[in-house]
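[1] Predicted model and sequence follow; I will ask about them next.
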Amino acid sequence: MRENIKNSENGRKPQWLRKKLQFGAQKQMDQLLKNVGIHTICQEAKCPNISECFSKKNATFLILGAICTRRCSYCNVATGKPLGVNEKEIEQVTTSVKALELKYVVITSPARDDLKDGGAKQFSLVTKNILKELPNTKVELLIPDFQGNLDSLKLVANSGATVLGHNIETVPRLYKIRKAANYKRSLQVLKKLKALAPKETKTKTALMVGLGESQEEMIEVMKDLREVGCDYLSIGQYLAPSNEYEKVVEYVRPSQFEKYKQIALDMGFEFVHSSPYTRSSYLAHEYVGE
């Protein structure tokens, strides 16, 4: 089997990463979200799946604004001084869920280290409001680390969300790309979420590949994740938003993604999405059988 393709810096991606875009559907969804006044991580992070997901009326809502207090070298979300918490956002998200007739909702946020609770209260209020007005809808939360604050983790763990996610992102050796984050702390976040949430709640994380990690390092991370009880795993190809961000070291072949998936399932993960275009919230409903 041929090795993964090293990034030649000529801007050309391998054939398996040339995805057909659906701009008409994306434009329609962009307008709907603009009318409501809500952000999505799909737009802010320049997700490569955006046109596909928007064509199916799937979106991951970005609460607590679109400005992050951290400057990770792989992420396109703007960095700076965030605005205050928008209380209207609680109803705005619910309105968007109704308009899109969603049965499964993913909610995330930028890191908000400027807030004492890291934004946990807003996550809880948004979730509870959706479940109150749309009791047949399921909510998945993808949270920052809240700097490990136990009270914040308790709030989101008991919000009523079906899935609680926190992304580990990469192997420990490469954690320099995650500014102000800590590998062990992120593991503890997942461990605490599992312990604090109702028994039926699932925990989830995501890993990027193509940054120079080895298969052995990936396997060690998977073992760490199973030790803290993580149920679901997403593995996808890192793609730099522009030349200003962390460079892609290699394009991982689809066969390697399949190998990672089988390794993870053999370790005991309940559900794994592993493919070049997989992202933490991509096809999120499939993890819970929706």
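    Nice, thanks for sending it over. Numbers count the residues shown, from 1 in each chain.
[2] contacts, neighbours, all on C-alpha from now
    Will do.
[3] so which strand or helix has V272?
    Assigned by DSSP states H and E, V272 belongs to strand 271-274.
[4] what do you get for V139?
    strand 138-142.
[5] ok, the nearest residue to P144 once chain neighbours are set aside - how many residues close by?
    Of all residues not flanking P144 in the chain, A111 sits nearest, at 5.6 Å (Cα to Cα, 6 or more residues apart in numbering). Counted with other Cα atoms under 10 Å, the neighbours of A111 add up to 25.
[6] Which parts of the stretch 101-250 of the chain are helices?
    Listed in chain order, the helices found in the stretch 101-250 of the chain under DSSP state H, counting those that start in this stretch are 120-133, 150-157, 183-196, 215-227.
[7] Please point out which parts of the second one sit buried.
    Pointing back at helix 150-157 there. For helix 150-157, a neighbour-count test (16 or more other Cα atoms under 10 Å) marks S152, L153, K154, L155, V156, A157 as buried.
[8] one more structure, for comparison:
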Amino acid sequence: MVTVLDTVLNEPRLRHPEKAHRPDQEVLRKPEWIRVKAPVSRGYQETREIVKTNKLVTVCEEAGCPNIGECWEKKHATFMIMGEICTRACAFCNVATGIPTALDAEEPENVAKAVRQMGLTHVVITSVDRDDLADGGAQHFADVIHAIRRVTPETTIEILTPDFLRKEGALEIVVAARPDVFNHNLETVPSNYLTVRPGARYFHSIRLLQRVKELDPSIFTKSGIMVGLGEERNEVLQLMDDLRSAEVDFMTIGQYLQPTKKHHPVKSFVTPEEFKSYATVGKAKGFLLVASSPLTRSSHHAGDDFAKLRAAREEQLKRISASA
């Protein structure tokens, strides 16, 4: 596993140490269907102030999400815990890579306070990779979940976690905190891992999602990928089968957008029609829900999707009961 702890000891805040040596790539021109408006609304500014006041980090900002204007206008934000420096250097990601700072003991309460101030009925919590921590940050995830439950007990909680690679017992800590949705993204098809996600292991991620269901079948599981990274359609369909073999409930598929010329290039812009086709196939394969569009991201419309997930599970249980 490649981590910056091995390669960046003298550059604790270097933005992209392993991405920086990549030659500049010609950035493909975005088609009309991928364009979004700049964030300027009053709601956006209010959300920005809440995040800043509570000294929080959001993946919306750090990853340069194209939906930030839409989501923040509605006071929806995805909180990124455990700092803004990641211990890995995935070729697609715009989050800073380097040696992380110590965990903020006040962060769980600050996140819970922001959830209350924003009036969130559903919240998404993600994090950077923390390979430097003995448990990969599992206990910190649990602390954030518990803090939100204390402050706004009616809020449903979705987490988007790292893979906790080689962190024995870490997953069990997070699952025991009982989030409503456990999301872990595969990001891309296995043939791309060496160049796109070199610090991760495809089948470890599949097994992680499967293990969540074994530990607590009531938790919804979720995973997502980006397309446009050079994958073949049949690879995406096989990945769907792998996720279903792990009993994953919900899959998201979105267009990869190259953050800078130093990052992995966009190989193609997938058409809206092809995204619709993936959604149709995914539903046929047994997912309770598939969100597939050029601008789909892991936490985009997460609250609405959670309501759809619950409804889909209830309908599934009714069908099973009727056929028994």
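    Now that the structure is in, tell me what you want to look at. Note that the structure is a prediction, hence the values are computed from the model and not measured.
[9] picking that back up, aligned partner of the residue nearest to P144 of structure 1 in structure 2?
    When structure 2 is aligned by TM-score structural alignment, A111 of structure 1 is paired with D129.
[10] I am assuming that match contacts P162, so please confirm or correct that.
    Yes. Here D129 of structure 2 reaches P162: they are 5.7 Å apart, a contact under Cα atoms under 8 Å.
[11] mind listing the strands for the stretch 51-200 of structure 2?
    Secondary structure of the stretch 51-200 of structure 2 (DSSP state E, counting those that start in this stretch): strands at 78-81, 85-86, 96-97, 122-127, 156-160, 181-183.
[12] Mean neighbour count for those strands - can I get that in TSV?
    What follows is the strands of the stretch 51-200 of structure 2, written out as TSV (neighbours: other Cα atoms under 10 Å):
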stretch	mean neighbour count
strand 78-81	23
strand 85-86	24
strand 96-97	25
strand 122-127	22
strand 156-160	23
strand 181-183	24
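[13] Reformat those strands into TSV and put distance to L239 of structure 2 next to each item.
    Below are the strands of the stretch 51-200 of structure 2 laid out as TSV (distance: least, Cα to Cα, whole Å):
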stretch	distance to L239 of structure 2
strand 78-81	26
strand 85-86	26
strand 96-97	28
strand 122-127	23
strand 156-160	19
strand 181-183	16
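[14] what range in structure 2 matches the longest strand along structure 1?
    The longest strand of structure 1 (DSSP state E) is strand 202-209. Under TM-score structural alignment, strand 202-209 of structure 1 corresponds to residues 220-227 of structure 2.
[15] Report the distance from that stretch to the chain centre.
    Here the centre of stretch 220-227 of structure 2 is set off from its chain's centre by 8 Å, with Cα atoms, centre = their mean, to the nearest Å.
[16] So which residues make contact with it?
    The contact list for stretch 220-227 of structure 2, computed with Cα atoms under 8 Å, 6 or more residues apart in numbering, reads 180-189, 209, 212-213, 243, 247-256, 270, 297-298.
[17] Also stretch 179-198 of structure 1?
    Under the criterion Cα under 8 Å, 6+ apart, residues 70-73, 145, 147-148, 150, 153-154, 157-158, 164-168, 172, 175, 201-204, 224-225, 228-230 lie in contact with stretch 179-198 of structure 1.
[18] Just the buried ones from the residues you listed, in PyMOL syntax?
    To isolate the buried subset of the contacts of stretch 179-198 of structure 1 in PyMOL, counting by 16+ other Cα under 10 Å, use the following:
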select buried, resi 70+71+72+145+147+148+153+154+157+164+165+166+167+168+172+175+201+202+203+204+225+228+229+230
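[19] contacting residues around F92 of structure 2?
    V196, R197, Y256, Q258, P259, H263, H264.
[20] contacts for stretch 314-321 of structure 2?
    For stretch 314-321 of structure 2, there are no surrounding residues in contact (Cα under 8 Å, 6+ apart).
[21] let's go with 10 Å and repeat that
    L288, K308, L309, R310, A311, A312, R313, A322, S323, A324 (Cα atoms under 10 Å, 6 or more residues apart in numbering).
[22] got it, and stretch 240-247 of structure 2?
    Residues outside stretch 240-247 of structure 2 that contact it (Cα under 10 Å, 6+ apart): 186, 189, 203, 205-214, 217, 220-224, 234-239, 248-251, 278, 281-282, 285-287.
[23] cutoff 7 Å now
    For stretch 240-247 of structure 2, contacts defined as Cα atoms under 7 Å, 6 or more residues apart in numbering pick out I206, L209, Q210, G282.
[24] tell me which residues of the longest helix along structure 2 are tucked away?
    For structure 2, the longest helix by residue count, based on DSSP state H, is helix 302-323. Within helix 302-323 of structure 2, the residues that count as buried by 16+ other Cα under 10 Å are A302, G303, D305, F306, L309, A312.
[25] Let me know the closest of those residues to M118 of structure 2.
    Distance ranking of the buried residues of helix 302-323 of structure 2 against M118 of structure 2, using Cα to Cα, places G303 first at 13.6 Å.
[26] isn't that closest one right next to H122, touching?
    Yes. The pair G303 of structure 2 / H122 is scored as a contact, 5.2 Å apart, by Cα atoms under 7 Å.
[27] In contact with the counterpart of V272 of structure 1 in structure 2, which residues?
    Per TM-score structural alignment, the equivalent position to V272 of structure 1 in structure 2 is V290. Contacts for V290 of structure 2 were tallied using Cα under 7 Å, 6+ apart; they are F250, M251, T252, A279, G282, K283.
[28] let's go with 6 Å and repeat that
    By Cα atoms under 6 Å, 6 or more residues apart in numbering, the contact set of V290 of structure 2 is F250, M251, T252, A279.
[29] And it, how close does it get to S205 of structure 2?
    Using Cα to Cα, to the nearest Å, we find V290 of structure 2 at a distance of 19 Å from S205 of structure 2.
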